[in-house]
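Visitor: Fold the following.
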Amino acid sequence: MLILGFTKKIPDRQLMFNSTLKVNSKTGVYLILRGERGRQKCELPILMSSFVDVAAIGYAAVIPLTVYAAIHSLLIFPYLKQQQELRLQKRKEEQKKRLDARREAAILEVNLMTSAAEQSIESEQRVQGLVIVKALYGRLQTMQQSDTAEDVVINVTVPLQHQVKNSSLKIAGIISKAEMPGFYDPCYGEEKSLYIRYKFHNALHHVTIADNEPIHIPLQAHLMTSGVTS
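Guide: Okay, the predicted model is just below:
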């Protein structure tokens, strides 16, 4: 007697598919297909030939693979794809909740910073020091910062002015500026940068900084052409 077996498990569905091929000189060629899901079991015995036949053995070897391929294509693959989409959707919803929470926290932080930022502006203006005119963070368009869509850019003028000390703003490089006080991520998963337009010694300057790069202003290299203001 010759016995051959084929088994395939589908963990996500607690499904097991197996087949057994029995070749016996007395009973012939038998193919047994089995399916199990939890406590449910199904068995289908198939007599391929009443005697030992090479062709019947060949067909019996191919049938389980063909049946499994059909089951996988019609049932398993769509199910696994659906589960993957559900997991992805759940992750997106969880991420959105985290981003919304961070956004609310950032708005509160900006409200708390506003008074101190206004005092910083008055103090810096008296010595012609560093005043942040405009600061935008998010998915910026290289030469069209002012035209960038609001849903992918946030105004961070107040948080940056709040951190100005002695006419200087220095912040070390970090993984993402979205973690800075008063900041949040307006376009999760997309490349972000920070655009700053500022006045120093009554001259306009500007600079665009990558998300993970340090901030160091003022610098002479940032001076805008005809940037002197009254």
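
Visitor: Please count neighbours and contacts with C-alpha atoms only from this point.
Guide: Fine.

Visitor: Just the residues contacting stretch 204-222, thanks.
Guide: 130, 167-177, 191-200, 223-224, 227-229 (C-alpha atoms under 8 Å, 6 or more residues apart in numbering).

Visitor: Tell me the buried residues within these.
Guide: With burial judged by 16 or more other C-alpha atoms under 10 Å, the buried subset of those is 130, 167-169, 176-177, 192-200, 223-224.

Visitor: Which helix or which strand is home to the residue nearest the centre of the chain?
Guide: Taking C-alpha atoms, centre = their mean, the centroid of the chain lies closest to Gly189, which sits 5.5 Å from it. Using DSSP states H and E, Gly189 sits within no helix or strand.

Visitor: Could you also give me the structure for this second sequence? I'd like to compare it with the first:
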Amino acid sequence: MDEEKPDGELYALLHLSPEASDEEIRRAYRQWAQVYHPDKHQTPQMQGIATESFQKIREAYEVLSDERKRKIYDLYGTEGLNSGMELGPKVKSVDEFLKEFEKLKKHRQEHKKLDQVHQSGSLVVNIALAENGPVLRGMTSATELQARISRKSSLVLGGNISIGQELGGGTLSALFRHQISSDADVEILAMAGLQSLVSIQTSRRLSSHATGGIGLSLSLINRTVNLTNSWTRQLSDTTEGSIQLVIGPETGVSVALQRHGERDLGSTELKVGPSGFGIMAQYHHEFSGHSQGRLTGRLGSTAVEVEIGGERRISSQSALAMFCTIGIHGISYKFRFSRGGQKFSVPILLTPALNPLIATGALLLPTSIYVLLKSYVIKPYFLRRKEVKRRERRSSSAAQIREARAKASKAQLLLKNVADRKRDRQLKNGGLVIKQAIYGSAHDLESNFDVSLEEEDNVPPPVLDVTTTLNFLVENEQLQLHDGVKKSGLIGFCDPCPGERKKLKVIYTFRNQQFEVVVGDFDELTIPDAAHLQAKNGSYG
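Guide: Purely as a prediction, here's the structure:
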């Protein structure tokens, strides 16, 4: 079950803050009941509109005035209320209900995990550039299947095969993972093929900031044993350190440090042993939600190289990546395409020797090509694609949107007389007057062009005029929309563009000066505010 933020629609209907007191809830209900009670309206049409709105107000009040229902709604939204009714007998207390609801959620999540089987794979094709053209140096294919076999146990089956110019081979593996307790787990691994071994490893959380582990592996080929001991420590909120000690044929010590920020990640590792040493440093930066870059340096007894590259997400499931490696073993490119759990990689060896001229070209050429492609191909393509998807989504929801807009218009019709009187009174006294209020698609409101309120290509506009509602909500020369309450739930509002990010744009006058403000869907709005004053003002009388 997806976790979503409750939209606070019931609070919006009564124009209340989620922190409103019981007295404020009663007062708001009485106020709105006077506006929407059918007996307050003369014509059958207006009475019908009022009856529908009054029913919503009464339902909101019934939930918010009941301590138990309100607490459930605050935590889980409307779904929590519906689940409560499905649980059967009336819950004796809020705490008992919450325990039942959490148990139900946990039960659903566990079943969802048990039903999931994850499969991933990779294919690597090694190519070298020669005088006579590209030469295939080898291929490696690997696949892995992970399944949860119980609430605390999972099984991972894997295999890989590698083919070179003269030799080939493969390995099959099976990994059993079991959670002993909330603080400890154990892993048992068996491999057969080119690398045949069995191993067992267990780890335990030693404290809230430290974890320790120990492992034992036996090679079935040369009958050697490796003993591994590792410790991990959380040094700060953003920094983690680890130490690993290996005793056996691969004896050595490794020390690692990792630090992460809001959009970047840095790590370094030092390995020392009888067979050699190595230092690795890596920096990863996220440029946007779609692209990221990586810089890696390695220095040791077997390698001296620098790798630089990046990855670009081209859809929700697919990504393209390119890396350039320069070192003592030559200069190479690596291209990678990922989709879901599958990866396809093509490393291309440009030259087996380190050549400064080729190295410079290898670094500059991809960057130049990427900048050109991003500016003239990739970005325009994605903008067009987003626009097409946006139009398709709006077209498929056209009937639903028209119905919601019609209900919003009817609700505004009930408010219009009072809203107009308030507006005229504020205008006469130089008070707060809402000149224009538009709610809807953030994409359209953030553009520099005027937003159309008319249908185009038989699709309703992605924005809604809510000027009447906001003028109605003005009290004592002030207007406040509460934080954490989705604005589409306000009386006279609706969602004109389902699935899209929404904002509210308000142009208003106060003391004969014009102001303008744009706020997010869940953001608080309090006007008038000097920060909203426009640079160039006209006078409005």
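
Visitor: Now check the second structure for the residue matching the residue nearest to the centre of the first structure.
Guide: By TM-score structural alignment, Gly189 of the first structure lines up with Gly499 in the second structure.

Visitor: For Leu373 of the second structure, see how far away that match is.
Guide: Distance, Gly499 of the second structure to Leu373 of the second structure, using C-alpha to C-alpha, to the nearest Å: 30 Å.

Visitor: can you check Glu454 of the second structure too?
Guide: 36 Å.

Visitor: Equivalent analysis for Phe323 of the second structure, please.
Guide: Distance from Phe323 of the second structure to Leu373 of the second structure, by C-alpha to C-alpha: 17 Å.

Visitor: Compare the two and say which is more crowded by neighbours.
Guide: Ranked by neighbour count (other C-alpha atoms under 10 Å), Phe323 of the second structure and Leu373 place Phe323 first, with 20 against 13.

Visitor: Now the residue nearest to the more buried one when sequence neighbours are not counted: which helix or strand?
Guide: Closest residue to Phe323 of the second structure apart from its sequence neighbours, by C-alpha to C-alpha, 6 or more residues apart in numbering: Gly309 at 4.0 Å. Gly309 of the second structure is part of strand 304-313 when elements are defined by DSSP H and E.

Visitor: Give me the next element, helix or strand, following that strand.
Guide: strand 318-327.

Visitor: Tell me where the first structure has strands.
Guide: Secondary structure of the first structure (DSSP state E): strands at 2-10, 15-24, 28-37, 40-49, 131-138, 153-155, 169-171, 193-200, 203-210, 215-217, 223-228.

Visitor: Among those, which comes closest to Ala106 of the first structure?
Guide: Shortest separation from Ala106 of the first structure across those is recorded for strand 153-155, at 10.8 Å, computed as C-alpha to C-alpha.

Visitor: once aligned to the second structure, how far is that closest one on average?
Guide: Compared with the second structure after the fit, strand 153-155 of the first structure shows a mean deviation of 0.9 Å (mean C-alpha distance after the TM-score superposition for the first structure).

Visitor: what residues are up against the closest residue to Val228 of the first structure other than its chain neighbours?
Guide: In this structure, Val228 of the first structure finds its nearest non-sequential neighbour in Ala203, 4.1 Å apart by C-alpha to C-alpha, 6+ apart. Ala203 of the first structure is in contact with 223-224, 227-229, counting by C-alpha under 8 Å, 6+ apart.

Visitor: Which stretch of the first structure lines up against the lengthiest strand in the second structure?
Guide: Secondary structure of the second structure read by DSSP E shows that its longest strand is strand 133-148. Using TM-score structural alignment, strand 133-148 of the second structure corresponds to no residues of the first structure.

Visitor: Over to stretch 416-426 of the second structure?
Guide: So stretch 416-426 of the second structure sits over residues 114-124 in the first structure, by TM-score structural alignment.

Visitor: same thing with stretch 509-521 of the second structure?
Guide: Aligned by TM-score structural alignment, stretch 509-521 of the second structure falls on residues 199-211 of the first structure.

Visitor: The stretch 251-400 of the second structure: strands as residue ranges?
Guide: Under the criterion DSSP state E, counting those that start in this stretch, strands of the stretch 251-400 of the second structure are mapped to 252-260, 264-273, 276-286, 291-300, 304-313, 318-327, 330-339, 342-351.

Visitor: right, and those strands - which one's nearest Arg233 of the second structure?
Guide: Nearest to Arg233 of the second structure, of these and by C-alpha to C-alpha, is strand 252-260 at 9.7 Å.

Visitor: Distance from the chain centre to the closest one, please.
Guide: Between the centre of strand 252-260 of the second structure and the centre of its chain there are 29 Å (C-alpha atoms, centre = their mean, to the nearest Å).

Visitor: In the first structure, what stretch matches that strand?
Guide: Under the alignment (TM-score structural alignment), strand 252-260 of the second structure falls on nothing in the first structure.

Visitor: swap in stretch 358-369 of the second structure?
Guide: Using TM-score structural alignment, stretch 358-369 of the second structure pairs with nothing in the first structure.

Visitor: Buried residues, that stretch. List them.
Guide: So stretch 358-369 of the second structure, judged by 16+ other C-alpha under 10 Å, has buried residues 359, 362-363, 366.

Visitor: can you tell me which of these are in helices?
Guide: 359, 362-363, 366 (DSSP state H).

Visitor: Let's have these in a markdown table, adding distance to Ser154 of the second structure.
Guide: Formatted as a markdown table, those follow (distance: C-alpha to C-alpha, whole Å):
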| residue | distance to Ser154 of the second structure |
| --- | --- |
| Ala359 | 46 |
| Ala362 | 44 |
| Leu363 | 43 |
| Pro366 | 42 |
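
Visitor: Can you tell me which of those residues is nearest Leu427 of the second structure?
Guide: Pro366 (61.5 Å).

Visitor: so how many other residues sit close to the closest residue to Leu44 of the first structure other than its chain neighbours?
Guide: Closest residue to Leu44 of the first structure apart from its sequence neighbours, by C-alpha to C-alpha, 6+ apart: Leu33 at 5.1 Å. As a burial measure, Leu33 of the first structure scores 20 neighbours (other C-alpha under 10 Å).

Visitor: just checking, Leu33 of the first structure touches Leu47?
Guide: No: if you go by C-alpha atoms under 8 Å, Leu33 of the first structure and Leu47 don't touch, sitting 11.3 Å apart.

Visitor: and Ile308 of the second structure, what pairs with it in the first structure?
Guide: Counting by TM-score structural alignment, Ile308 of the second structure has no partner.

Visitor: Now for Ile308 of the second structure, how many residues are close by?
Guide: 18.
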